[in-house]
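# the amino acid sequence is not available; the structure is as follows:
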């Protein structure tokens, strides 16, 4: 099999890999990207409901989980969300703002993939799809990479193979295996930004509530707090607030949910006792939260069958505490199948925060989701891909 000589080989034609490749190509480096999938940017295409939440205006190091929280600072400060927005605008990709700083394509996530592939074309980057990496060997002047298509000799090898999320899209552990092959530490991985599943008794308790959404403040046992919607599903709980808190949740822990963050339930009930004393508590609560949800709580025997004028101050306080600190203990998560990202990965203590290069193996780089960097929901993980890809692209 012929050996193609390159300056840079990138494993993975996703957000980080394409970003690194085009930046290296513009520096005059000979660059190829290999990916085992049929099309580049598969995760980009399905993200954001097909519209790709490509960054967040508020992106900063505080929005990332990493065992070394300082690691992300360099790359995020040198290639910011505004730098990526400039590229999007140069290509005429129309986009819009959503709540909490999120930016989405107006038309399709394909616009972002086309933009990256156009830039790769301009930079002279070769993108080889359906090309599986079989073996990687270190040699004196770089690496020999054997793929299902051809063999490559490269000075710099960039691993941008992503995590374990969405295996139907072709996710594999190759990035972690390569890290371990070259003596790097890989921190334990798990699904993050992922819906919760519930224990059987809770599943039965909330059967029939699928599709109900409630604006809530959700807290983990560690004290992390997010305010967005929660969503009841056939299997458990989802919605933005649940996905956010899942990155901080550990098996066996409770999750606390303030179901009425804009109300003071005690004060509201005291007021209603004066205004409509004969009204049933159930009716009053059904004006504050979805009726089907309240009915389920009654069926489970968790709320008193009383009229408002029958409530004592103690009852009002108990209801206040209940709705502002509604506790649920998830059974687990839906796992990598539906998770947005993988928590954990290549230990960032093993990498240069400026270049993403391995401290142990010269010429070996890890970028994007394969590293132990996990962003919040809302475009932060894409921004890490752009920033870490850019950082490596400046030096490979």
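The structure has been received and is ready for your questions. Note that the structure is predicted; figures quoted are calculated from it, not measured.
# make it CA atoms for all contacts and neighbour counts henceforth
OK.
# show me the helices in the stretch 51-200 of the chain, by range?
Here the stretch 51-200 of the chain has its helices, by DSSP state H, counting those that start in this stretch, at 73-78, 81-90, 110-122, 174-181, 200-205.
# please work out which residues outside the longest one touch it.
Under the criterion C-alpha atoms under 8 Å, 6 or more residues apart in numbering, residues 18-19, 21-22, 25, 40-41, 44-45, 51-52, 88, 91, 93, 105, 126 lie in contact with helix 110-122.
# and the comparison structure, right after this:
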């Protein structure tokens, strides 16, 4: 069977690309349903983009690579598409946009868009063989127990990275990249919780607090969540993309709280109150209880000299921890690193050394922050490849 374009992967990037390729396009995926990571994202409501998306929100060995695609298909373009499909949405925090209803609406929208252009979608289809030909690519797939031979002029890798293997992630794009001698940067789990092997935070599991998490390179002010394994929450997930094994992190438990002034005032007004009781007005009581073993929290406020209060506040603002590791790809929301951008055109996403091969989405060494940025990269890179393919596809 001959196609103009075959897209491997029916996720966010793959379906967006299919909606813009033109010609005879086929999307194949080994999953039983399209857009599974879309479906589970955002607590089932899909954080589909971010109002503040810009190149500074993305990590890559070449920080300039993402600029072209992001400029040509912006968050406002995707919002316009969502609006045209009458999908109600809202801004949650920090520019994060979610569906009012279900993330399945975004999946249905993308399927409708690719079907509108005449693209076909084959699910539960496994790639068995792939090689380059003079005119494009030859593939062998297995579908419904039958093997089929396919050919295409353009081939798009949209199979994602290694994150969340229970959703079917396999790293297939990296295997194909190696087959065609394309370089791959180091890949790591990103947007992932930290773990601590000593189990120190088990008693605090479920406690959440606004915090500032930092390392030597960056910091993030968002919620921190204690878990039975370690630390999670938005601030932790954000910092994990910038963290390396063995590195110390700093947790500020009072980033926007003038705690020293508050304790001094309360010492004047309620000196008989226990220091730990007053502290529990500003921090979760379970956290205060846990900190008693490490910090001087005994006595009443009236008994605390300024120097002791200053030491306490400094400790709360500079809690130094060294994670044992992360929860890995099992819970990572995205893969950091991937197919080296030096091997790709930033305008078309085509491999420079393999004409007709395009690579988009998470498979590429472009990784967004938490908060809708990785979906925006999927939309932008999918659009860039799709429109480039359409420009080269002969009219029927």
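Done, it's in. Everything numeric in this text was worked out from a predicted model, so none of it was measured.
# tell me how the two chains score on TM-score.
Scored against TM-score structural alignment, normalised by the length of structure 1, the superposed chains reach a TM-score of 0.95; 385 aligned residues with a C-alpha RMSD of 1.0 Å.
# nearest to residue 353 of structure 1, of the contacts of helix 110-122 of structure 1?
Lowest distance from residue 353 of structure 1 to the contacts of helix 110-122 of structure 1 (C-alpha to C-alpha) belongs to residue 19, with 17.0 Å.
# got the contact list for the closest one?
Residue 19 of structure 1 sits next to 116, 385-386, 389-390, 393 when contact means C-alpha under 8 Å, 6+ apart.
# try 6 Å this time
Contacts here follow C-alpha atoms under 6 Å, 6 or more residues apart in numbering; on that basis residue 19 of structure 1 touches 386, 389.
# so it lies in a helix, does it not?
Yes - judged by DSSP: H, G, I helix; E, B strand; the rest coil, residue 19 of structure 1 forms part of a helix.
# circling back to that earlier point, closest one of the contacts of helix 110-122 of structure 1 to residue 150 of structure 1?
residue 126 (13.2 Å).
# which position in structure 2 aligns with the closest one?
Using TM-score structural alignment, the partner of residue 126 of structure 1 in structure 2 is residue 120.
# likewise for residue 164 of structure 1?
Per TM-score structural alignment, residue 164 of structure 1 is aligned with residue 162.
# what number of residues lie near that match?
Residue 162 of structure 2 has 28 neighbouring residues, counting by other C-alpha atoms under 10 Å.
# return the residues in contact with it.
Neighbour list for residue 162 of structure 2: 169-171 [criterion: C-alpha under 6 Å, 6+ apart].
# ok, now how distant is residue 162 of structure 1 from residue 42 of structure 1?
Relative to residue 42 of structure 1, residue 162 of structure 1 is positioned 11 Å away (C-alpha to C-alpha, to the nearest Å).
# got it, and residue 283 of structure 1?
Distance of residue 283 of structure 1 to residue 42 of structure 1, computed by C-alpha to C-alpha: 48 Å.
# residue in structure 1 matching residue 260 of structure 2?
The alignment partner of residue 260 of structure 2 in structure 1, by TM-score structural alignment, is residue 266.
# same question, residue 68 of structure 2
Using TM-score structural alignment, the partner of residue 68 of structure 2 in structure 1 is residue 74.
# neighbours of residue 314 of structure 1, how many?
Applying other C-alpha under 10 Å, we find 10 other residues in the vicinity of residue 314 of structure 1.
# can I take it that it is in a helix?
Yes - under three-state DSSP, residue 314 of structure 1 falls within a helix.
# what is the equivalent residue in structure 1 for residue 189 of structure 2?
Taking TM-score structural alignment for the superposition, residue 189 of structure 2 sits opposite residue 191 in structure 1.
# so its match touches residue 335, yeah?
Yes - applying C-alpha atoms under 6 Å as the test, residue 191 of structure 1 and residue 335 come out as touching, 5.3 Å apart.
# those two: which has the busier surroundings?
Per other C-alpha under 10 Å, whichever of residue 191 of structure 1 and residue 335 has more neighbours is residue 191, with 24 against 20.
# ok, that one - contacts?
Contacts of residue 191 of structure 1 were listed using C-alpha under 6 Å, 6+ apart, and they are 335-336, 339, 342.
# 7 Å instead, please
Residues in contact with residue 191 of structure 1 (C-alpha atoms under 7 Å, 6 or more residues apart in numbering) are 165, 335-336, 339, 341-343.
# those: which two are farthest apart?
Within those, 335 and 343 form the most distant pair, 11.3 Å apart (C-alpha to C-alpha).
# related to what we said a few turns ago, comparing residue 283 and residue 42 of structure 1, which residue is more hemmed in?
The residue with more neighbours, out of residue 283 of structure 1 and residue 42, is residue 42; 18 against 14, by other C-alpha under 10 Å.
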